[in-house]
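1. Structure for this input, please:
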Amino acid sequence: MQCAYFDAAACRSCTLMGMAYAEQLAEKQRHCADLLAGHDVEWLAPVAGPETGYRNKAKMVVGGSVDAPTLGILDADGRGVDLRECGVTGDAVRTAMPTLAAFISRAMLTPYDVPARRGELKYLLVTESATGELMLRFVLRTDEAVPRIRKHLAWLHSQLPQLAVVTANLQPEHKAVLEGACEIELTESVSMRMPAGDLTLRLLPQSFFQTNTSVATALYRQARTWIEELAPRTVWDLYCGVGGFALHAAGPGRQVTGVEVSPAAVDGAEAARDEAGISGVEFLVGDATEFAESAATAPDAVIVNPPRRGIGPRLGAWLEASSARHLVYSSCQASTLAKDLAAMPSWRVRRARVLDMFPQTRHYEVITLLERTAPSTGR
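-> Next up is the predicted model:
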């Protein structure tokens, strides 16, 4: 893939830009295999993703001025660099960018000036679904601009009729935090359909969904395959997000419990479950570690899909001592996966698969199937 922004040194986020894709994939496979070298792993063939247009979500820093806004990143001096034609974002997101820039001017949304610490509009967060729908979130310093957004929203819908959800998120602090706790709904609909294979998930504004829809679908299918082979009676999906793993793990006679700290994500997971008519799956709002530590008994199998920091020492200690027999660990940071595994010596990785969730970068997803090789000491 060639990128004019990369060639001009305007953006170097895609650190593998220019490297042949087959070589990128092989390098990621080698990197992960080295990290898991202490395990007797059966490696499945890596899953390749589309080289371009794979990102279903764009996190665009808004810079420049009301009349000439930039949508992209900030340079070393805190000034906006326009990347609205970025080739790794999805077609629907990229096509919407000129209209969104025009809306900023029409609604007089003053871009937040980081060096001066003034202005209102910090980010545009745009997510696309395979249905063609879009979710748009304005991240603002205060609610001062919300009336103007509401006033011109009909014009925006006339230009982008595929907009399913529009919200304003308030993030008043001057620090590198993407969004705040307050979300103001600006459309009647508050969730967007996100097809993932034969299931349709529901995405709400403050819930997480994998960056690459096609590779996420392969990820969920791989987890489903392993769970069906193991045929556990009980499964926990910790850090369940909008329920992708939990809903794919459902099966006759099986009880699946998904645990997620985000209430919005749990709302979406429950909506997707009910729409699909899936039984035997419940979702709870809570901290994954606290849930595990307070449970009276352990399940037969556990699925974890933690953030980049990993599951941490407390949940690792619980898993080490629990009676669970199998663990499916999906990781977007293989180094923290390796660190977590080092703290759980009675578990061994038996199968693993690299999924290229982030082409043109050094990042990737790896899903592993672990089994216990020593007797547990706890529940």
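2. contacts, neighbours, all on C-alpha from now
-> Will do.
3. Distance of the closest residue to residue 283 other than its chain neighbours relative to residue 177?
-> Counting by CA to CA, 6 or more residues apart in numbering, residue 283 lies nearest to residue 258, which is 4.6 Å off, once chain neighbours are set aside. Counting by CA to CA, to the nearest Å, the separation of residue 258 from residue 177 is 27 Å.
4. And those two? Which one has more around it.
-> In terms of neighbours (other CA atoms under 10 Å), residue 258 is the more surrounded of residue 258 and residue 177; the figures are 29 against 9.
5. thought the more buried one was touching residue 280?
-> No: counting by CA atoms under 8 Å, residue 258 does not reach residue 280; the two are 11.0 Å apart.
6. Please enumerate the helices of the chain.
-> 4-7, 21-35, 91-106, 146-159, 213-230, 244-249, 263-276, 288-294, 312-321, 334-342 (DSSP state H).
7. this one as well, want them side by side:
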Amino acid sequence: MKKGQVYEGVIDRVEFPNHGKILLPEEERVVTVKNGIAGQRVKFSVNKVRKGKALGRILEVICPSDMEIESPCPHFGQCGGCTYQTLPYDEQLKLKEAQLKEMMDGAVTGDYVWEGVRPSPLKQEYRNKMEFSFGDEYKDGPLALGMHKRGSFHDIVNVPKCQIVDEDFRRVLACTLEYARESGLPYYHRMRHVGFFRHLLVRKAAKTGEILIDLVTTGQFDFDKDFGGKEWTSRLLSLSLGGRIVGILHTRNDSVADVVQDEGTEVLYGQDYFYEELLGLTFKITPFSFFQTNSLGAEVLYETVREYIGETKDKVIFDLYSGTGTIAQILAPVAGKVTGVEIVKEAVRAAKENAEGNRLSNCSFWAGDVLKVIDELGETPDLIVLDPPRDGVNPKALRKITDFGVERMVYIACKPTSLVRDLEMLEGRGYRVERIRGVDLFPGTYHVETVVMLSHKKPDSVINVKVEFGEGEGKVPLDNIAKRAAAYKPKERVTYKMIKEYIEAKYGFKVHTAYIAEVKRELGLPMYDAPNAVEELKQPRKHPTAEKAEAIKEALKHFEVI
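-> This is a model prediction of the structure:
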């Protein structure tokens, strides 16, 4: 098997996140392809072959799966936003449940209660936020405004009939694209770093119907003179919408990164926030603050959290990675005190305002990195809720969190693979998984939220032993204790820096950290404490020369790693 070869095969199964597995008996290999469905017969090309593994790219679906239906979205297949639009919703849930259960079974030691995946109240038009990108439909084609094309970081697909947002989103999208084309201004080219249009951010509350619109551009053209911001605002306000526009904004972003970044926001109309309601509470949401993108699904998620956290009366609760404080405020009415920690200052400001608006006096919110702020809180929690970003919890922060030894902890994960990594450390530090439930906040996609309830292990029994130290019958000599302590003293942790310094001192040359990692990987050594690890490499791994590989192995022997 070589890179570039084309094969046909049937997708046997799909593993999380969206990795289809195709067995090729003639090659004695399993090839992994993305964006497929079990049962599909596909034509695919081989992209990479290495160490018994092969990655491929689907070129054509020759025969659909028996489970498939016609996609309700006309953009499916071109747009990279959704993966499972051709699966009936009950089949989507079965797939997510099977994938999630398999991962949790492999990660959890001992028995736990598996509670399946709860469905989203809405299967279509469920999103309350979309970030549309500007680009061109094809090279040197007309201006486009939509989603990234499947498998591409640059090409944009117009999505005027996107089915995961409602009609108000679609009308705002169409109006903005038409006006942008009339202006004749170019989109911001991500490689050349020139141009004007970057993103269109639209947010709409499911309960209140309030709409916030933000056009993100560079500062390379004058927004009023060259674009005509007042006319664009006027056109938006003249649209016939089901909801109500409460704010129209313009954000400048001249950063090189292809993300929505605020380098100054101007209010063109109304205000720079809107309100949403969840479980009887009202939340003020600003353009860039985190809030679950499926409002009705979020209620299902937070009901699960409230159920899992259990008895909270007079308890002190830490809500870590608290965003705009939704979980903290949902727990506050039945708790003694809730403290939220969030690194995004804008979200913390919103959380404080929300708590005040909801008349909750037992909430406090801190801005900063959990790893640093947790040492400054000045109190010990009874219960902890973790809702970290996609990459999970920093291992150093997780150690500090587990040092509190709280009786119950609830972990909410938007990326199950990060959860699997963190559960290993949590179990190693004395926590036991009691219950797990998935909540589907993203129908049509492979994403799924996971809620885990953990309890701290308590000793089954206690034995009191009276020991006398010193010399004489029935006493334990102190020198024996010192000897046993020395014998059981844990080995010093061997760091990459120690290995590099040893090799340079002995052999006179330097080795890259990546070389050490590659040798450890080849030897089958565990690759722990790697918070920056990624599932798929953007660049090929670095391979050391034979001389440097032998030096690394000798250093590993010296430090008794092997």
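8. how many neighbours does residue 2 of the first structure have?
-> Count around residue 2 of the first structure with other CA under 10 Å applied: 11.
9. Kindly check the end-to-end length of stretch 214-228 of the second structure for me.
-> End-to-end for stretch 214-228 of the second structure, by CA to CA: 15 Å.
10. Residue 386 of the second structure versus the closest residue to residue 436 of the second structure other than its chain neighbours, what's the distance?
-> Nearest residue to residue 436 of the second structure, sequence neighbours excluded (CA to CA, 6+ apart): residue 452, at 4.6 Å. Distance of residue 452 of the second structure to residue 386 of the second structure, given as CA to CA: 10 Å.
11. Ok, residue 422 of the second structure next?
-> 11 Å.
12. Over to residue 32 of the second structure?
-> On the measure of CA to CA, residue 32 of the second structure and residue 386 of the second structure end up 33 Å apart.
13. Tell me the counterpart of residue 324 of the first structure in the second structure.
-> The alignment partner of residue 324 of the first structure in the second structure, by TM-score structural alignment, is residue 406.
14. Run a quick neighbour tally on its match.
-> Applying other CA under 10 Å, we find 18 other residues in the vicinity of residue 406 of the second structure.
15. my guess is it meets residue 385, correct?
-> No: shown here, residue 406 of the second structure and residue 385 do not form a contact pair, counting by CA under 8 Å, at 10.6 Å.
16. who touches residue 85 of the first structure in this structure?
-> Counting by CA atoms under 8 Å, 6 or more residues apart in numbering, residue 85 of the first structure touches residue 94.
17. That one matches what in the second structure?
-> So residue 85 of the first structure corresponds to residue 161, using TM-score structural alignment.
18. Same question for residue 338 of the first structure.
-> Match for residue 338 of the first structure (TM-score structural alignment): residue 420.
19. Ok, residue 347 of the first structure next?
-> Under TM-score structural alignment, residue 347 of the first structure pairs with residue 431 in the second structure.
20. Just give me the match in the second structure for residue 207 of the first structure.
-> Match for residue 207 of the first structure (TM-score structural alignment): residue 289.
21. if I read this right, that match contacts residue 346, doesn't it?
-> Yes: the criterion here is CA under 8 Å, and residue 289 of the second structure meets it with residue 346 at 6.3 Å.
22. deepest of the helices of the first structure, which one?
-> helix 244-249 (a mean of 27; mean count of other CA atoms under 10 Å).
23. That one packs against which elements?
-> helix 213-230, strand 234-238, strand 255-260 (3 or more CA pairs under 8 Å, 6 or more residues apart in numbering; DSSP states H and E).
24. Please repeat the previous calculation with a cut-off of 6 Å.
-> Contact here means 3 or more CA pairs under 6 Å, 6 or more residues apart in numbering; DSSP states H and E; on that basis helix 244-249 of the first structure packs against helix 213-230.
25. The helix it packs on against the second structure, how far on average?
-> For helix 213-230 of the first structure, the mean deviation from the second structure after alignment is 2.0 Å (mean CA distance after the TM-score superposition for the first structure).
26. Let me see the residues that make contact with that helix.
-> Applying CA atoms under 6 Å, 6 or more residues apart in numbering, the contact partners of helix 213-230 of the first structure are 196, 197, 245, 248, 249, 357.
27. at 7 Å instead, please
-> Under the criterion CA atoms under 7 Å, 6 or more residues apart in numbering, residues 49, 56, 196, 197, 210, 244, 245, 248, 249, 355, 357 lie in contact with helix 213-230 of the first structure.
28. just the strands in the stretch 351-500 of the second structure please.
-> Assigned by DSSP state E, counting those that start in this stretch, the stretch 351-500 of the second structure shows strands spanning 363-367, 383-386, 408-413, 431-439, 449-456.
29. any chance you could map the strands in the stretch 1-150 of the second structure?
-> Under DSSP E, counting those that start in this stretch, the stretch 1-150 of the second structure gives strands at 6-15, 19-24, 29-34, 41-50, 53-63, 113-118, 129-136, 143-148.
30. just so I know, which of the ones you listed lies nearest residue 250 of the second structure?
-> strand 129-136 (13.9 Å; CA to CA).
31. tell me what that closest one is packed against?
-> On a contact count with 3 or more CA pairs under 7 Å, 6 or more residues apart in numbering; DSSP states H and E, strand 129-136 of the second structure meets strand 143-148, strand 156-158, strand 197-204.
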